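*Asks:* Sequence first, predicted coordinates after that:
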Amino acid sequence: MLIGVPKEIKVHEYRVGLTPAGVRELKAHGHEVIAQVSAGVGIGIADSAYTAAGASLVDTAAEIFARAEMVVKVKEPQAAECAMLREGQVLFTYLHLAPDPEQTKALVASGCVAIAYETVSDGRGGLPLLAPMSEVAGRMSIQAGAHAMEKAQGGNGVLLGGVPGVAPGDVVVIGGGVVGYNAARIAVGMGAKVTILDRSLPRLAWLDTAFDGRLTTLYSTVDALETAVTQADLVIGAVLVPGAAAPKLVTRAMLKEMKPGTVIVDVAIDQGGCFETSRATTHQNPTYVEEGIVHYCVANMPGGVARTSTFALTNATLPFVLALADKGYKRALLDDPNLREGLNVHLGQVTYKAVAEALGCEYQSTKDALKPWWAASDH
């Protein structure tokens, strides 16, 4: 198979879909790789490293999309990239379609086979290709929030860890999953007072044990959430419904009751955000103020630490890239029900139910999408 690796074009996005090590693995499996010139330069990977690994370099993304049988990226394709996709071409990347009807329409119109990192499962309720970036984003959320709390950045001027004789900052984490755990871990390490809310009692019990009582766990109700956020200096939105739009848990009315200068970091912004007042921002202009509250809503947070993020992500994606290349997408999807969960758009049809429900569009099950090949398989 011919695999293409374009340079990312989203604002301040420096990650890359394959590292030279990944290129070597694909070459060892008998595949060819073309990479766009400077695709990895933003994270310190020179073009020469790609050529040494066996990739061929091309000058433009247009050539990547025109030639490659499978395109491996990081962020969702931008409008110009969607326009270059062609029927039957495999796209393997983050998509986050539920809050993005325009991208969904463009992918449907292209006739491509779009497989989303964020909905590939592991059979145990986990999301193995989202988890590495959730770990990064959770940890980043605290350092980004702590910086935004500085008075010069519009915050309330509270030092997150406090000092002897002065109380530390009050951090509230909404959601106890991968993002929430990692955010809490950094916040506790910095000496903040931390409260984490979730609706899973087993998860709250696990968090209580994991942190050995160094944070407060709360069962999440509207009342508990409202009380917690009105006392907070920093609120982390760490809620995820796989593939679907994030629920708007913190309302504008709640914001009006919060302390002026409080910072909110909405890690769920890729899925539309879990604060009613959230709108996506970039690393170039990461914050805005609404209702006196500083909003940090960068939609590609891990891109801020692009080198670490690239290696963490590609460690997780490479086995799936190899499976898709070795077997072809049809056989790979039929053989692996967890990879099959990643299929979001197939030859003009939306094939992920939560996306179809969020956007009010027609849904085709993956079984029906793969029906011509399903009968010939053992499934």
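*Replies:* Ah, there it is.

*Asks:* hey, let's count contacts and neighbours off CA atoms from now on
*Replies:* Noted.

*Asks:* Now for the residue nearest to residue 58 when sequence neighbours are not counted: which residues touch it?
*Replies:* Spatially, and ignoring its direct neighbours in sequence, residue 58 is nearest to residue 36 (5.0 Å; CA to CA, 6 or more residues apart in numbering). Residues counted as contacts of residue 36 (CA atoms under 8 Å, 6 or more residues apart in numbering) are 5-7, 57-61, 64.

*Asks:* and residue 36, how far is that from residue 284?
*Replies:* 24 Å (CA to CA, to the nearest Å).

*Asks:* Including secondary structure and neighbour count, could the contacts of residue 36 go into JSON lines?
*Replies:* Below are the contacts of residue 36 laid out as JSON lines (DSSP: H, G, I helix; E, B strand; the rest coil; neighbours: other CA atoms under 10 Å):
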{"residue": "5", "secondary structure": "strand", "neighbour count": "29"}
{"residue": "6", "secondary structure": "coil", "neighbour count": "28"}
{"residue": "7", "secondary structure": "coil", "neighbour count": "24"}
{"residue": "57", "secondary structure": "strand", "neighbour count": "20"}
{"residue": "58", "secondary structure": "strand", "neighbour count": "17"}
{"residue": "59", "secondary structure": "coil", "neighbour count": "12"}
{"residue": "60", "secondary structure": "coil", "neighbour count": "13"}
{"residue": "61", "secondary structure": "helix", "neighbour count": "21"}
{"residue": "64", "secondary structure": "helix", "neighbour count": "26"}
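
*Asks:* moving C-terminal of the longest helix seen in the chain, what's the next helix or strand?
*Replies:* For the chain, the longest helix by residue count, based on DSSP state H, is helix 306-327. Moving toward the C-terminus from helix 306-327, the next helix or strand (DSSP states H and E) is helix 329-335.

*Asks:* before we go on, here's another structure to hold up against the first:
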Amino acid sequence: MILGCPKEIKKQEYRVGLTPHCVSAYSRRGHKVLVQKGAGEGSGFEDQEYAEAGARLVETAAEAWAADMVVKVKEPLPEEYRFFRRDLILYTYLHLAAAEELTREMLETKVKGIAYETIQTDDGHLPCLTPMSEIAGRLSVQEGAKYLEKTFGGRGVLLGGVPGVERGKVAILGGGVVGMNACKIAVGMGAEVTILDISTARLAYMDDIFQTQITTLVSSERNIEKIARESDVIIGAVLIPGAKAPRLIRREHLKLMKKGAVLVDVAVDQGGCFETTRATYHDDPVYLVDNVIHYCVANMPGAVARTSTLALTNATLNHGLLLADRGVEAACAESAPLRRGLNTLDGRCTHRGVAEAFGIAYTDPATLL
């Protein structure tokens, strides 16, 4: 099979879908790899490294997209839709439940779409989403702390406080991978941390891990209002795999919040869990609504591109090798996690969460394999 790795074109996206190590792994299995020149520079990988690993460097995105299987990081943008064609295998983050236009384009052109974020093991683990969730969770508190500074329009509160002065208050909505990693950093910075989740079992686990360092609350309307009133930073860390995130902080909650408090929405790729969320970029990451600062960068891990690329490709490589070796149909028939990652095939929507988001007919992928 011929694989293509185009340069990411999303604004300030510095990650890359394949490292030179990945190229070597595919090449050893007899596959050919086309890498667009400059694709890895943002993550610190030079063209020469790809060439030495066995890749053929190509000048244009069109040449990389002409491959049988395209490996990316972020979802295609409208200017890339022209590369879609029947039987193209697209292996990347797709987040289709929050992207109706992209979904319909992929269905119309019969692209075979495998979404990193919906590849799921039998125990519910999301192996290709987890490393980016870990990074985004850790970054979320860093960014929240930064924009809490007065020079950035925040309240002027130091999360860790100092002797004789109360600590800053951080609330985290969701106790999954993002929430766990946000909690680690917030606790490490000395903040007063509250975490909310609908699962009492998850809260019990978090309580066992962090013990008296955090407060756990069941996610309810009353408790959300409570943390809206009290918090300096609120991290939105809720994920429903493959589906839109629930809107937990509504516009009316902002009027309860302190002037200069910060909202960080890590779920922005899935539509966001704040009603007032809109996607931003690293060069203009925040905006103000009702005196509350919103940080809603849709590719947070891109800020630490080398770490993110290495973590991501560690997780995606083996699944990608199976797709390249066997083709989509055979690979998905063989691998239940990949089958769950299949979002579009032969013009049909094969992920229930995406279908429900747009009222599209759902097709069980098992019936197509």
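*Replies:* Structure's in. What do you need? As the structure is a computational prediction, the values presented were derived from the model and not from experiment.

*Asks:* Which strands or helices does the longest helix of structure 1 pack on?
*Replies:* helix 20-28, helix 131-148, helix 329-335 (3 or more CA pairs under 8 Å, 6 or more residues apart in numbering; DSSP states H and E).

*Asks:* So for residue 322 of structure 1, which of those helices sits nearest?
*Replies:* Nearest to residue 322 of structure 1 among those is helix 20-28 (6.6 Å), distances taken as CA to CA.

*Asks:* Look up the counterpart of that closest one in structure 2, residue range please.
*Replies:* Counting by TM-score structural alignment, helix 20-28 of structure 1 falls onto residues 20-28 of structure 2.

*Asks:* tally of neighbours for residue 108 of structure 1?
*Replies:* Per other CA atoms under 10 Å, the neighbour tally for residue 108 of structure 1 reads 21.

*Asks:* mind listing what the nearest residue to residue 325 of structure 1 once chain neighbours are set aside touches?
*Replies:* Leaving aside its chain neighbours, residue 325 of structure 1 sits nearest to residue 1 (5.7 Å; criterion: CA to CA, 6+ apart). When contacts are counted by CA under 8 Å, 6+ apart, residue 1 of structure 1 touches 31-32, 69-70, 325-326.

*Asks:* Check residue 220 of structure 2 too.
*Replies:* Residues near residue 220 of structure 2 by CA under 8 Å, 6+ apart: residue 198.

*Asks:* ok, back up a step: could you check how far the match of helix 20-28 of structure 1 is from the centre of its chain?
*Replies:* 25 Å (CA atoms, centre = their mean, to the nearest Å).

*Asks:* Could you do stretch 206-222 of structure 1 as well?
*Replies:* Using CA atoms, centre = their mean, the offset of stretch 206-222 of structure 1 from its chain centre is 24 Å.

*Asks:* Give the buried residues for it.
*Replies:* By 16 or more other CA atoms under 10 Å, the buried positions in stretch 206-222 of structure 1 come out as 207-208, 214-215, 217-218, 220.

*Asks:* next one: stretch 108-126 of structure 2
*Replies:* For stretch 108-126 of structure 2, burial by neighbour count (16+ other CA under 10 Å) applies to 109-121, 126.

*Asks:* End to end on it, go ahead and measure it.
*Replies:* End to end - CA to CA - stretch 108-126 of structure 2 spans 28 Å.

*Asks:* Kindly report the same for stretch 94-105 of structure 2.
*Replies:* Terminal residues of stretch 94-105 of structure 2 lie 12 Å apart, using CA to CA.

*Asks:* With stretch 196-215 of structure 1 instead?
*Replies:* End to end - CA to CA - stretch 196-215 of structure 1 spans 7 Å.

*Asks:* Please compute how far that stretch lies from its chain's middle.
*Replies:* With CA atoms, centre = their mean as the basis, stretch 196-215 of structure 1 stands 23 Å off its chain's centre.

*Asks:* what's next to that stretch, contact-wise?
*Replies:* For stretch 196-215 of structure 1, using CA under 8 Å, 6+ apart, the contacting residues are 172-176, 180-181, 184, 188, 193-195, 216-220, 225.

*Asks:* and the gap between the residue nearest to residue 58 of structure 1 and residue 295 of structure 1?
*Replies:* According to CA to CA, residue 36 of structure 1 and residue 295 of structure 1 sit 35 Å apart.

*Asks:* what does the host helix or strand of residue 51 of structure 2 contact?
*Replies:* Secondary structure from DSSP H and E places residue 51 of structure 2 in helix 47-53. Residues outside helix 47-53 of structure 2 that contact it (CA under 8 Å, 6+ apart): 19-21, 23-24, 35, 37-41, 56-57.

*Asks:* can you pick the most crowded of these?
*Replies:* In terms of neighbours by other CA under 10 Å, the contacts of helix 47-53 of structure 2 top out with residue 35 at 31 neighbours.

*Asks:* average gap between the helix or strand harbouring it and structure 1?
*Replies:* In this assignment (DSSP H and E), residue 35 of structure 2 forms part of strand 32-36. Compared with structure 1 after fitting, strand 32-36 of structure 2 deviates on average by 0.5 Å (mean CA distance after the TM-score superposition for structure 1).

*Asks:* Many thanks, I have nothing further to ask.
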